[in-house]
Every structure is written in structure tokens, then in C-alpha cells.
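J.: would you be able to build a 3D model of this:
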Amino acid sequence: MISLSQVPTPACIIDFDIFKRNCQRMLAVAESEQIVLRPHVKTLKSLQAAKYYAPSSMPVTVSTLAEARYFASAGYTDILYAVGIAPNKLNQLDAILRLAADFTVIADSLAAVNTLIDFAPQYSQSLAVMLEVDVDDHRAGLLPESDELIACARAIQNASNLRFRGVMTHAGGSYDCLDSSARQAMAKQECERISAAAGQLARHGIQCDIVSAGSTPTALAGVSHQGITELRAGVYATFDCVMAGLGVCQVTDIAMSVLTCVIGHQRSKNWVIVDAGWMALSRDQGTAGHHTDCGYGLVCDINGQVLDGWYVKATNQEHGIICHRDNIEPPEALFSYGQVLRILPVHACATAAQYQQYHVVDDTLTVSQQWSRISGW
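T.: The predicted structure follows:
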């Protein structure tokens, strides 16, 4: 084990105690409502991390086939690939199916369903399919009241080597809900619209084994998730500045940070230069429309304490520029050459994607574990 101050920068840090607390928070929501929790593992993409919030006994959600292969190889059997399947990936599915009997893909059009039907005879066993439903006019999905929803479900149900599993949705519009009442309204809308889709199918004699919904903002909105059978969410395990800006968590709940080092100054501009640029932080500016724009991340000392008013204003590939919101002169005690700092990420998924491993720290700032992750598609 080594001290955090000895880790070469930039590096991705996970605060273990905060991480575990965040995981327990979401699990408590699902347990209190007696619904299945299907964690989304796309943020960390790590088996060591998943051990704490998505063990192999649980169903999981993935965003890439690389994740699906990785988790299936580790013994996960119920895996939902929650991105519309592209035809050029259909030949990759059987290898996953042989490991994970309940590997499931999604579709949201007759064109996609018919392509699956044509390819399905090549699989060694039946492939489970769910239909994606649009509940908020945000991205993909079939409308709950559409005739195409019925046609797609019936076509899957009648196909020789496909298995209809149900309906799913993601209320991505919740990321535009800037107060608790808006998040609660979106959470209710999400459940009402997806359950309406399941009801529409039931009236046509098509049963849904799974009615799946969720996003971190709606899952933690503090309302009943009536009408769904399972809850999906992912970024809650670490949170980030976007979630804090929406009021879903506090800044002190953010378990991920980027370790960086002061490498210079532009004193006439009140700039601090660090060795974490957009390659380390990502170029996501998801808080630009929030009440407080965090730029490319909030600045903390090595202990993880937020330095009030200091944020990463700009990034180049390997350089980050730290400024104060009031353009004050950087104190030498905080920002001397060689000083080690931590940056709270704007979007944890985008930041985590820059790294091959995480340094996990305990309350003594000792690196107690190193978690590997996979990348690619």
C-alpha cells in the first residue's frame, strides 16, 4: 500500500467509504419498494467495483458488448445490453449467450426486430429481447400507445429463436430537471409511461416479464416507482458534479476524483496550471446549464476537501487551468509548485473512461486497492 501523495498523476481515485455509502443508498431504495435493482455497470466497468454494488447474483445493465463479454466471463448470467443493437454486432452475440443465458438486447423499431428475426436461427439458443419505450421525448424508443410497439412485440413473440422479455426505458430527460419537484414529476412520468406500454401489450395478450425503468435522478427522486418490476441506475455509485448540480446528491457524496499536480502558474492571469487536461478529465461540460457551472471539475485539496470557488476553467490535452470564480490570486499555500490536488469530475462516466485502473483510498489516504477496468466496444 502507498500514500496517495506517492501516486503518479494524473490518476483516478475512488474514496472507498463514500463509494460504499452511495451503493447502499440505492440498494435501500429498491429494498424498501421490493423491486429488483439492476445496476448499470457502465460508469466503472470494473469487476472489483461491481463486487460491492452489483455482485454476480444480481442482474446488471451494460452499455457495450465488451462489458457484456467481460461480465459474462466472470459468471454474470442476466445482462441487459441497453443500447439498440446494430446489425454489424449480431455475430458477436452467440458467444455471450453461451455464457449468459439471460443476455438480453433491446430494439425500438420493426426494422431492428426483423433484422434480429432473420439472424436469430444462427444462435445456439434463444436470444432474449426487450423493447425500448420513449417516456420523455428525450432519445430513443417506441411510444407506449403506438401500433408499432404491439407489432414489434408480437413479431418477437412469434419468432422461432427469440424470447420476448418485456419493456424498458431510460428517462434521460431527468438530467434537465434542476429541482426536486421536477425530478419527482419525471420519475412519476417515467413509471406511468412505461407501465402504460406494458398495459397496452397485456390488452393484446402479450405479457411482460420485466418492466424496467430508471436513471439515477429518477431512482433517487423520493417517489414510489409504482408500475415497474426493476430499477436501473449507474452513476449513483460515484456520483459527480452533474448529479450534485441537480440536487441528487451533495458534493461530499462524490466518490471519484482525479489526482493532479500543480506544474506551473500564469500569475498575471491568476491561473494555476495542473497536469490533468481533457485527456484526464474529459471535455464534458454537463453543468454548463446549471445554477453553478463547474467547468471541467471542482478543485479539492489532497484530502478531498473542496476549495471554495476554485474550479478547472479550461483544459488542453495535458494541461488544466484552475481559476477562482472571483478571479482572486491563487494562495501559495494551496497552489505551490508540486502541490497535489484532486478534481471532482463533471461526468463520472466520461472521466472514468480515460483510465485503465482506479486507485481506491481509505480514510487515511492510503491506496488500499487497485481496481482494473475494461474499455472499448
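
J.: alpha carbons only for contacts and neighbour counts from here, please
T.: Noted.

J.: need the three-state assignment for residue 195.
T.: Secondary structure assignment for residue 195 (DSSP: H, G, I helix; E, B strand; the rest coil): helix.

J.: now do residue 359
T.: Quick answer, by three-state DSSP: residue 359 is strand.

J.: next, count neighbours for it.
T.: 23 (other Cα atoms under 10 Å).

J.: what's it in contact with, if anything?
T.: By Cα atoms under 8 Å, 6 or more residues apart in numbering, the contact list for residue 359 reads 11, 12, 13, 14, 367, 368, 369, 370, 371.

J.: try 7 Å
T.: By Cα atoms under 7 Å, 6 or more residues apart in numbering, the contact set of residue 359 is 12, 13, 14, 367, 369, 370, 371.

J.: quick check, nearest of those to residue 82?
T.: residue 371 (24.1 Å; Cα to Cα).

J.: how many residues are close by the residue lying closest to residue 48 once chain neighbours are set aside?
T.: Spatial nearest neighbour of residue 48, chain neighbours left out: residue 371 (5.7 Å); criterion: Cα to Cα, 6 or more residues apart in numbering. Neighbourhood size, residue 371 [other Cα under 10 Å]: 16.

J.: one more to line up against the first:
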Amino acid sequence: MPDPAVALDLQQVNRNLERFHQQAAAAGCVVRAHTKAHRTTELTTLQVSAGSVGAAVINARAAIGLAAAGITDVVVAWPWPEPWRWPLYVEAADRLDRFAVHVDQAETIRGLGALAVGAGTEIGVRIDVRHTGEDGVLPLARLAAETPGILLDGVTGYPAPESRADIDDRAALGRRHARMLVDLAEQIRAEGIDCQVVSAGGTPTAEAAMDVPGITEVVAGAYSTLDAGLAAIGACGLDEVAISVSAAHADLLDGCHQPWDPEAGPVLAGDRLLPAHICPLAKTLMRRGIGFTVLYDGRPVDHWQPIGTPDRA
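T.: Sure thing, here's the model as predicted:
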């Protein structure tokens, strides 16, 4: 068999999914699979089949694409402010059973609500604490609750470890951030406003976050494949990393470092390289038109192509 440029071990992916979903279920919360880690419809579908409540995506076109694939619960996990995106959100809401977007501005809530009313639909919003800041959450929750066409879906945030100190303290970071989200949700509910979802993001801090009472959902991407950067911090073992790159295609790994350790590169495992960070690798593959060769028992069984369509060409 020719040496695949990028190989995905399907058996290891399935083991990773089972372990992570079992952890979440034991903690009483659900998993939402963020597609940015692999950017493939096939793996997203596998994640949902394995127990993910739905998907998180980077833009509206990705949400519409998953709707066509039969995935019915999707969140756009970035607070895009541009009004030209709003009609795409209305289209996505019309195609999906459940659809929500991250928001951090009052203008987005008002404008999106007016369009939703005109289209006879309702769009969920999640207040993004990372971009809003703690002080901005309650005013936006009040506005969402009183805006026709808008459903306050919940609050969400991602602690974004960016330094070695952050990642060395990742369990405490995840707990602190999760408790902050739970406290904000309780403040919203204290005003008589429904706030069903309390969503904490990020694979590195997920285990700590899901153990905080009141967290209802964990959004994670890299948990399905894992990577050498996560292994380096003890979040997994190198033998659990399901993705590898041929040494002949090492250029695919340029720029694929973790934000907390930009000097760390790929790890050699046998005659293949384990990427330090899966997310930028998936983006590179998408741009170059290179896919994952899916292996089962070491034999190729499929080919999954990372895809991405911008909301505006």
C-alpha cells in the first residue's frame, strides 16, 4: 500500500469518541462536536452517531451543509457581527431542527430578530462570554429575552489557554471558567429568564469543565483525533493519537503548533509524524485539497475530504 500523506486510524477514533462521550455522560452533560478539528462531514456524522448532541461550526454555510447531511442540531460557534450573514442564519434555521449562533452585540440580536420574524422563524442565540465579557452578558440576555424572533439558547465560553502557565494550570483554568459560566446562567435565571444551555468549550479544559455542576454541554473538536500537543500536556497518550502524516509530506505540518507552545513541532512515531495540533492541519488540508486516508486494521477503507465554504465568496 502506498504510504498515505495523511492517515486517520478509524479504530482509534472510535475509542477516543467512546471514552470522551462516556466521561461527559457520567458528568451529566452532553458533547457538541466542533468540526474545526477535522472539517469533514463524515467524522462529524460519526461523532453524532457516537453520542454528540450535534455540531459546532465556524459559519452558516457549514451549518447548511450539515443540514443536508442529516445533522439537525448545529451552532455557529463564532459571534460574527456582519449583517449580510443574517439571511444565511435564517436559511439555516429553516433547514435545521435546532439552530443557534454565538452573539456578542446588541445589534446582532435586534437585526437577526427582525429578519427571523419576517421569515416566520426563530433563531437561538448563545451569549459568547469570551467576546462579550462577564459584565455584558446580563444586558444581552435581557435583550434576547424580549426580542421577537430570538430564543435565548444559553451562555457559552472558551478559556483559550495561550501560554505555558495557562496549560500547566488547565484543570484549574477549566473549573474556574466553568464556574463563571454557571454563575452567569444563574444570574440570568434569577431575573426570570430561561437559560437552558451552559456550554464550556475546548478539549484541553473539557474534563475539568464537565465536572462542574451546572455545565450542560461541552464543545470540543480535537477529542476525536487527539494530537501530539495534547499528549505533551498529559491529556492523552501518544498511542491515542489517531492522525499521522507521512514524513515525505512534513510540509503539511508547517504552522501546526499549539498556541501555548509555538516551538513544539510534530512527534515521530515509527516512520510517521504525529501533528502537534490537529486544527491547523485540517485547515491546511482543506486549502490544498488533500484528504484523510481512513484506515481500519491498517488498511485503507475510505477517504474523507476536509471541506469549507465561506459565507461570502
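
J.: can you pull the TM-score for these?
T.: TM-score of the superposed chains, computed with TM-score structural alignment, normalised by the length of the second structure, equals 0.88; 303 aligned residues with a Cα RMSD of 2.3 Å.

J.: show me which of the contacts of residue 359 of the first structure is closest to residue 66 of the first structure.
T.: For the contacts of residue 359 of the first structure, the closest approach to residue 66 of the first structure (Cα to Cα) belongs to residue 371, at 17.2 Å.

J.: which SS class is that closest one?
T.: strand.

J.: in the second structure, what residue corresponds to it?
T.: Residue 371 of the first structure maps onto residue 304 of the second structure when the alignment is built from TM-score structural alignment.

J.: can I assume that match is in contact with residue 291?
T.: Yes: using Cα atoms under 7 Å, residue 304 of the second structure is in contact with residue 291, at 5.5 Å.

J.: which among the contacts of residue 359 of the first structure count as buried?
T.: 12, 13, 14, 367, 369, 370, 371 (16 or more other Cα atoms under 10 Å).

J.: which SS class is the fourth one?
T.: Same thing as residue 367 of the first structure. Residue 367 of the first structure - assigned by three-state DSSP - is strand.

J.: if we can go back for a sec, need the max-distance pair from the buried ones among the contacts of residue 359 of the first structure.
T.: 12 and 369 (12.3 Å).

J.: show me the residue sitting in the middle of the second structure in space.
T.: Geometric centre of the second structure, nearest residue: residue 34, 2.4 Å, by Cα atoms, centre = their mean.

J.: need the counterpart of it in the first structure.
T.: So, by TM-score structural alignment, residue 34 of the second structure is matched to residue 40.

J.: surely its match is in contact with residue 237?
T.: No: Residue 40 of the first structure is beyond contact range of residue 237, at 9.6 Å (criterion: Cα under 7 Å).

J.: the stretch 51-200 of the first structure: strands as residue ranges?
T.: Ranges of strands within the stretch 51-200 of the first structure are 60-62, 79-81, 104-107, 127-132, 162-168, based on DSSP state E, counting those that start in this stretch.

J.: as JSON lines, the ones you listed with distance to residue 91 of the first structure and mean neighbour count would be great.
T.: Listed next are these as JSON lines, based on distance: least, Cα to Cα, whole Å; neighbours: other Cα atoms under 10 Å:
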{"stretch": "strand 60-62", "distance to residue 91 of the first structure": "18", "mean neighbour count": "25"}
{"stretch": "strand 79-81", "distance to residue 91 of the first structure": "15", "mean neighbour count": "24"}
{"stretch": "strand 104-107", "distance to residue 91 of the first structure": "13", "mean neighbour count": "24"}
{"stretch": "strand 127-132", "distance to residue 91 of the first structure": "12", "mean neighbour count": "25"}
{"stretch": "strand 162-168", "distance to residue 91 of the first structure": "15", "mean neighbour count": "24"}
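
J.: need those strands in CSV (columns: distance to residue 184 of the first structure).
T.: Shown next, in CSV, are the strands of the stretch 51-200 of the first structure (distance: least, Cα to Cα, whole Å):
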stretch, distance to residue 184 of the first structure
strand 60-62, 23
strand 79-81, 26
strand 104-107, 26
strand 127-132, 22
strand 162-168, 19
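
J.: of all those strands, which one is nearest residue 18 of the first structure?
T.: Closest among the strands of the stretch 51-200 of the first structure, using Cα to Cα: strand 60-62, at 21.5 Å.
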